[in-house]
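*Asks:* Sequence first, predicted coordinates after that:
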Amino acid sequence: MKLSDFDFELPEELIATRPARPRSSAKLLLADRDGVADRVVSDLVDILKLGDRLVLNDTKVIPARLTGQRFRDGEHGLTSSKIEVTLLEPRSSGDWAALVKPLRKIRDGETIVFSEVLSATVTGRADGQAFLQFNLTGDNFDAALADVGAMPLPPYIAAKRPADEADKEDYQTYWARNAGAVAAPTASLHFDGPLLDALRARGVEFTHVTLHVGAGTFLPVKVDDVRDHKMHSEWGEVTEQAVDEINATKAAGGRIIPVGTTALRLIETAAKSGTLKPWVGPTDIFITPGFQFQVTDGLMTNFHLPKSTLMMLVSALMGVQRVKDIYSHAIGTGYRFFSYGDASLLLPTKP
């Protein structure tokens, strides 16, 4: 497989910088055995069936983007430099891996001041990242981060506008509860309270899993042969309760439909032995055409970046040519793309 197999031309004006309001009013492209149909997300109540189960990622995005100052005594007195930080993930040593710009303007051992109460000391660096030890921990750290941090919008949105107060709600799912992600599971952003209530009344069931989405989800694939690409790793958990619920739905003939590629990658990781089992830890599963899905019967997902690992994942589920046709239709009819864009419901035809 070549990287060019997953490329397409996207008009700049189709990149969404704000979500649809209300959330469930976004467009929904339905792709199933009957072809392609243009719907809206609230139509899920009519599309899904009694006994279907949606798998939801309950990770919570932290306001991981920080702006601070580095102070240093110089020949002409105290000098300062503006430092921008994007937190990536906590490390077992207690500090955080982070992207720091400009990295060349800080030294190991120096402190970056973000507010009167929050600061961090640079403890080291590797592979273009810095490691930061914050002066606060636990609830105190969470409160300070909430006060001064901004939501870590994807690069293609951040290049067009800065994050603002609206993003603190818009870039968070309705059911977010386990803090740790630095990117949202964006297909889930289309759900609101009324839609969830209507789906429950329809007989659709829900299972929660947790995958802390990392900044690596936006990293481009740089190799021509996609088999040479190394996936980023993300921490996740599938509980025994989740396994029992999914297995019960399977046994009853219902469909398992992850909402988002993160939920799909997680349950397929937990089922890599051929049987779905409770699972916790990092996953770097890389799903490309030819992958044998163990649990997934369909997928609700947004429209993805060209030449991305997520394009490869949806192509594995639906077929490379089918995805090209779906994306051609979406572009031709004005669907909005990427994190704040519209959605698709992909239901592959079973052999």
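*Replies:* Thanks, I have the structure now.
*Asks:* When you work out contacts or count neighbours from here on, use the C-alpha atoms and nothing else.
*Replies:* Fine.
*Asks:* Okay, Ile47 and Thr173: tell me how far apart.
*Replies:* 22 Å (C-alpha to C-alpha, to the nearest Å).
*Asks:* typo on my end, Pro102
*Replies:* The value you get for Pro102 to Thr173, if C-alpha to C-alpha is used, is 31 Å.
*Asks:* Just want to know which of the two has more residues nearby.
*Replies:* Set side by side, Pro102 and Thr173 show more neighbours around Thr173, with 23 against 12, by other C-alpha atoms under 10 Å.
*Asks:* Quick check: the more buried one touching Ser188?
*Replies:* Yes - counting by C-alpha atoms under 8 Å, Ser188 is a contact partner of Thr173 at 5.9 Å.
*Asks:* what residues do these two have in common as contacts?
*Replies:* Here Thr173 and Ser188 have no joint contacts, going by C-alpha atoms under 8 Å, 6 or more residues apart in numbering.
*Asks:* let's bring in a second one:
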Amino acid sequence: MKQNISTISDYDYPLPEQLIAQCPLSKREKSRLLVLHRDDGRIEHKRFFEIIEYLHKGDVLVLNDTKVFPAKIVGSKRTGGRVEALLIKKVKDTVWEMLLKTNRKLKENDSIYFLDNSVVGNVLCKNKSGSWYVEFKNGEDFTNTVMSVGSMPLPPYIKRSQDNKQLAAIDETRYQTVYAKNVGAIAAPTAGLHFSEELLGKIREKEITIASVTLHVGLGTFQTIKEEDYTKHTMHEEYYHIPQQTIDVILKAKSLGKKIFATGTSACRVLETVARNDSVQECSGWTDLFIYPPYNFKITDSLITNFHLQRTSLLLLVSAFAGKETIRNAYESAIERGYRFYSYGDCMLIT
């Protein structure tokens, strides 16, 4: 009987809870770096600042310049009951898609009050994924409220006390890349968190081209795949943009036999979306590209990526890039050596 090779349970692994990083290191580039060679499965253990040894003149380092906005905000119902909102995206000027958490069930036409009742949202409807659409009479007022009183949307495995102002201040700067520019993500492109301005300067001095794309990391980054046959999973759409300058430097590098290094699964998905669409011009849009084994990567030659949660599309992507067993062996090696996992954790270079 032929084995089903598309089972998500194959992408599970045991992880000691103490290896889930709760805070960033004092210096971004001092995190550990597991270098995984795809051709033979060889593993090297380095520090992130040593990544420059693997980048060569003429190579292209692609960064995702999305910026995380303070997407968590607390409101209340008419009865005074607490409502915790995680904003996903603005659907139009007056309507936001968001996850809502309350003690009692919400229903259509309920009102949610924010900022001492000065901003009111009307609950429109719930969609199939479990998020809600909420309308505001003045969308600009709500956007301003979010930017002024919202908090960073840390993933649920990073535990925070609401009273810990010191950690909240750290999160505001460290759960953000140093090159973040275009506001719109509800999760950081975490592979990029390891780059400091100093390290990027040294990379430029080595005549490595640094190029940017934008992908606003969305809800899907937190979610595990529920379907046992993961090919039936549907990805959340995420907005992306790739400028003409980035396309041009990639095409030139490819023609010269140079390598394209994607910083993070988000940058990788932009590059492979562009390749799938045969785009050679600046483009923007929404991508739901779901990469899982086997997959033919057309642009990405090397991948910089953090360690990912079990049963996620991110783990499937890196497994497609390096091979399922190769990734499993690398993760086992990282766990044995006490690497720090997930968003604030250590990093891999798959080359």
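*Replies:* Ah, there it is. Just so it is clear, the structure is predicted and the values come from calculations on it, not from any experiment.
*Asks:* Would you pull the TM-score for this pair?
*Replies:* In this superposition the chains share a TM-score of 0.91, using TM-score structural alignment, normalised by the length of structure 1; 338 aligned residues with a C-alpha RMSD of 1.9 Å.
*Asks:* Please, which helix or strand holds Leu314 of structure 2?
*Replies:* Following DSSP states H and E, one finds Leu314 of structure 2 within helix 313-322.
*Asks:* Measure the mean distance from that helix to structure 1 post-superposition.
*Replies:* Mean deviation of helix 313-322 of structure 2 relative to structure 1 after superposition (mean C-alpha distance after the TM-score superposition for structure 1): 0.8 Å.
*Asks:* Distance from that helix to the middle of the chain?
*Replies:* 14 Å (C-alpha atoms, centre = their mean, to the nearest Å).
*Asks:* so it matches what in structure 1?
*Replies:* Under TM-score structural alignment, helix 313-322 of structure 2 corresponds to residues 309-318 of structure 1.
*Asks:* can you list contacts of that stretch?
*Replies:* 6, 221, 261, 286-291, 293, 298, 304-305, 321-323, 346-348.
*Asks:* Select from the residues you listed every entry located in helices.
*Replies:* Judged by DSSP state H, the contacts of stretch 309-318 of structure 1 include 261, 321-323 as members of helices.
*Asks:* a markdown table for the residues you listed, including distance to Arg33 of structure 1 and neighbour count?
*Replies:* Output for those, formatted as a markdown table (distance: C-alpha to C-alpha, whole Å; neighbours: other C-alpha atoms under 10 Å):
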| residue | distance to Arg33 of structure 1 | neighbour count |
| --- | --- | --- |
| Thr261 | 21 | 19 |
| Gln321 | 15 | 12 |
| Arg322 | 11 | 16 |
| Val323 | 13 | 20 |
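*Asks:* which one of these is nearest Gly51 of structure 1?
*Replies:* Proximity of those to Gly51 of structure 1 (C-alpha to C-alpha) peaks at Thr261, which lies at 21.4 Å.
*Asks:* how close does the alignment partner in structure 2 of Tyr174 of structure 1 get to Arg28 of structure 2?
*Replies:* Aligned counterpart of Tyr174 of structure 1 in structure 2: Val178 (TM-score structural alignment). Val178 of structure 2 sits 10 Å away from Arg28 of structure 2, going by C-alpha to C-alpha.
*Asks:* who touches both of the two?
*Replies:* 193, 195-196.
*Asks:* Now render those as a markdown table, adding distance to Asp110 of structure 2.
*Replies:* Formatted as a markdown table, the shared contacts of Val178 and Arg28 of structure 2 follow (distance: C-alpha to C-alpha, whole Å):
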| residue | distance to Asp110 of structure 2 |
| --- | --- |
| Leu193 | 39 |
| Phe195 | 44 |
| Ser196 | 45 |
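*Asks:* Filter the residues you listed down to the ones in strands?
*Replies:* Applying DSSP state E to the shared contacts of Val178 and Arg28 of structure 2, no entry is found in strands.
*Asks:* nearest to Ser333 of structure 2, of the residues you listed?
*Replies:* Distances from Ser333 of structure 2 to those, taken by C-alpha to C-alpha, are shortest for Leu193, at 22.3 Å.
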